[in-house]
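S.K.: Sequence first, predicted model second:
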Amino acid sequence: MLLWFTEHVLVLCSSRFNIVYYLTFRFIVSLLSALLISLTLGYHIIKWFRNFCFFQIVRCDGPKTHTQKRGTPTMGGIAILLSIIISIMMWADLSNSYVWYVSFILITYGILGLIDDFLKIKRQNSTGLSALHKYFWQSLIALTLIIIIFVSDSSVASTQLVLPFFKNFMPQLGIWYIVLAYFVVVGTSNSVNLSDGLDGLAIVPVIFITAGLAIVSWIANDIHFSDYLHIPYLYLSGELTIVCAAIIGASLGFLWFNAYPAQIFMGDVGSLSLGGALGVIAVLLHQECLLLIMGAIFVIETLSVVLQISYFKLFGERVLKMAPIHHHFELKGCPEPKIVVRFWIVSLILVFFGLITLKMR
């Protein structure tokens, strides 16, 4: 919105306002705007949700230490989403289709998560939407968006799979790219959702991964730099850096209140939407494999749940004390803050390793 205002009004007054067009400037102000909005909203939302008794529902079969989390407001993801959307509307080029693709998944998955959270509070148990209903709507939303992306860009390059370590080998998937993109979006959304079980555990890896994707989107927007690193050149990808900046800023603002001991939890409204947004950004950048590397901490969390359920159904025994795996470490006696910080460290290393693979291709 401010970019449009500058283009049509301020440019008539002085060329000094041309700085608003610069990607670096808009990245910084988008991040700071989202941060300030998130801090402001977070403070008020905590008070409002306490008054309305929108408290986190603690699993009865969870770690005993989690009983102290009762009375902590949830659905803090609303502050994250509003901060991101407002910042995007202020600083992004709204004529760029990539901006609307990510915004669509943020809003729709956010609404889905909001319904899930509200049902948990209304029923006073940890069962919101059924797994079938949640997966159905996630799938419908993701497939609708992916098909729109696929139809709007039917070039050969748009369905190539970029593989780490293989700069001259990019297999052409054709219509199967829709299937890959679907699993990336839905899978990432659910992975972040499963990982959101400890104070600050999910939000910091989201910040790290988003920062990594912001770097890739900036590189992909430069034809010379992208050619040097053998990354697909995408002339629309520059605006994704602004979107990523908004996500980083809003997440940092939320972390202010979500750090141990948390004053508020993001709920499904935050985790589903942020995970979906990461998946869509990776699909738009053709960096699905890179997301797999940088987001491996989320993959491990998801696989721990799959392994636990599968092994129990087959052999009647548990591999882990509890799934996802962060609860396993809790039950082994590791303090929550230590688990969270160690997961942060691993996530940061994975993001750095993922970025290194760009040069290794």
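M.R.: Yep, that arrived.
S.K.: switch to C-alpha atoms for all contacts and neighbour counts from now on
M.R.: Noted.
S.K.: same for the strand or helix carrying V305, what does it pack against?
M.R.: V305 is part of helix 296-315, with elements assigned from DSSP states H and E. Applying 3 or more CA pairs under 8 Å, 6 or more residues apart in numbering; DSSP states H and E, we find helix 296-315 packed against helix 176-195, helix 325-331, helix 336-360.
S.K.: try it against this one:
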Amino acid sequence: MDAKLSPDQGLNISGIGLVSLLGVGLSVAALVFDSMANRSPWQLASLSLPLLISAVISAAVGFFVVPMLQALKTGQIIREDGPQAHLKKAGTPTMGGIFFIPVAAIAACVLSKFTTEVLAVSALTLSYGLIGWIDDWQILRRKSNKGISPRMKLALQIGFAALFCLWLIFNQPSEITNLALPFGFSLPLGLLFWPLAGFVLVAESNATNLTDGIDGLAAGTVAIALLALGALIAPTSPGLMIFCAALCGSCLGFLAHNRNPARVFMGDTGSLALGGALAAVGLLTNSLLALFILSGIFFVETLSVMAQVSYYKVTKGPDGKGKRLLKMAPLHHHLELSGWSELQVVAVFYVISAILGVICLAIGKF
């Protein structure tokens, strides 16, 4: 796609149209996956029903919560050095994760009949959401872009990751430390699995957090990844399949309010929780390779930030200023400043996420 295209010359679709296409596409995909697995789409242990229930409840709850967030003056603080088009978003309420994340967790626990694995993953998801809420609240309280310190945020993420890994040690078979590979191969990691598990939990949550910078981007790409992951693990982990479907549906319900132009942002409350959920499911189901593929967008977004910071430091001159590799990091902001509209970026990232989902499912068959 030509980075110089104007929004009128490029993607001719509205925010609600794009999200509608995504919702229909994921719903049809869920029905297809259920049909291929000989599951009734109307049974609790399916992809379709949990997705539908969570989507409807999340969207409905949002109509009550979003006005409350507006009344509480939880308006987002917009970076002045960011894309100028974002300045008009100042004042849009944030912390939207406080309604769609709990909706998904509750729906998943109820529909799975409170299985232990779903309870554990839900607890980790809500814990990371709590970290994000604390950060969001500090940003609003201080009326700046600075919430809790990066060191404190990292310490909390590592702490909850350690607790989750401790639960894994006592509640999961020893085979969990053998990393599953295609064609029936596995890589025995032994004790090295545990630092890797902690890293995955922290890295995935931060990666989805970095991806949350454009209306509908993080919620949509995570929803696609969740449905693909749910379809992949369904044969061996029906409870976690329900969790993935419920969280996918809740993301779709949230998009009813977060699609361009957004009425609410998820904030760190939502983005940290989503990454934690993906990582926790990946670890529990021994599907880290699949998680890595599905997280391609989040991985590239993170790399763009790392590359930008590293290049700036390496090229720093006597005046203390360095050069920028990108116009702005993460990558989605660079594309915006290169002439792409928000909808162009979101649509292309949705398509890439869907392709990664297909690749993941294809590899998972071997």
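M.R.: On my side now, so go ahead. Note that the structure is predicted; figures quoted are calculated from it, not measured.
S.K.: ok, back up a step: which residues touch the helix holding V305 of structure 1?
M.R.: 188, 191-192, 194-195, 292, 317-320, 322-326, 343, 346-347, 350 (CA atoms under 8 Å, 6 or more residues apart in numbering).
S.K.: and if you look at stretch 153-161 of structure 1?
M.R.: Under CA under 8 Å, 6+ apart, the answer for stretch 153-161 of structure 1 is F150, M170, P171, Q172, L173, G174, I175, Y177, P232, H286, Q287, E288.
S.K.: what ranges do the strands span in structure 1?
M.R.: Counting by DSSP state E, structure 1 has no strands at all.
S.K.: the helices in it, which residues?
M.R.: 2-8, 23-51, 77-91, 97-123, 131-152, 176-195, 203-220, 223-228, 238-258, 267-284, 288-294, 296-315, 325-331, 336-360 (DSSP state H).
S.K.: And the ones you listed: which comes nearest G62 of structure 1?
M.R.: helix 325-331 (8.1 Å; CA to CA).
S.K.: what does V204 of structure 1 align to in structure 2?
M.R.: Under the alignment (TM-score structural alignment), V204 of structure 1 pairs with G220 in structure 2.
S.K.: any idea how far its match lies from L26 of structure 2?
M.R.: 10 Å (CA to CA, to the nearest Å).
S.K.: Who has more neighbours out of these two?
M.R.: In this view G220 of structure 2 and L26 are compared by other CA atoms under 10 Å, and G220 has more residues nearby, 26 against 22.
S.K.: is it true that the more buried one touches C251?
M.R.: Yes - the pair G220 of structure 2 / C251 is scored as a contact, 7.0 Å apart, by CA atoms under 8 Å.
S.K.: what do we get in structure 2 for W137 of structure 1?
M.R.: Per TM-score structural alignment, W137 of structure 1 is aligned with L156.
S.K.: Just confirm its match contacts I131, I think it does.
M.R.: Yes - at 7.0 Å, L156 of structure 2 counts as touching I131 under the criterion of CA under 8 Å.
S.K.: Neighbour count for those two, which is higher?
M.R.: I131 (22 against 17).
S.K.: Find the residue closest to H327 of structure 1 in space, skipping its chain neighbours.
M.R.: P63 (7.2 Å; CA to CA, 6 or more residues apart in numbering).
S.K.: One more: G97 of structure 2?
M.R.: According to CA to CA, 6+ apart, the nearest residue to G97 of structure 2 is G270 (3.9 Å).
S.K.: Count the residues that sit near the one you found.
M.R.: Count around G270 of structure 2 with other CA under 10 Å applied: 34.
S.K.: do F170 of structure 2 as well
M.R.: Counted with other CA under 10 Å, F170 of structure 2 comes out at 9.
S.K.: ditto for S27 of structure 2
M.R.: Neighbour count of S27 of structure 2, defined by other CA under 10 Å: 19.
S.K.: Quick check: the gap between it and M266 of structure 2.
M.R.: Following CA to CA, the distance that separates S27 of structure 2 from M266 of structure 2 is 22 Å.
S.K.: Ok, G82 of structure 2 next?
M.R.: From G82 of structure 2 over to M266 of structure 2 (counting by CA to CA), the distance is 18 Å.
S.K.: which residue in structure 2 lines up with T74 of structure 1?
M.R.: So T74 of structure 1 corresponds to T94, using TM-score structural alignment.
S.K.: Wait, that match touches A262, no?
M.R.: No - at 10.1 Å, T94 of structure 2 does not count as touching A262 under the criterion of CA under 8 Å.
S.K.: more crowded one of the two?
M.R.: T94 (27 against 17).
S.K.: which of the helices and strands packed on helix 296-315 of structure 1 sits most buried?
M.R.: helix 176-195 (a mean of 22; mean count of other CA atoms under 10 Å).
S.K.: hmm, back to that, can I get the helices and strands packed on helix 296-315 of structure 1 in CSV including distance to W100 of structure 1?
M.R.: Formatted as CSV, these follow (distance: least, CA to CA, whole Å):
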stretch, distance to W100 of structure 1
helix 176-195, 16
helix 325-331, 34
helix 336-360, 26
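S.K.: Tell me which of the ones you listed approaches A214 of structure 1 most closely.
M.R.: helix 336-360 (11.1 Å).
S.K.: Sounds good, over and out.
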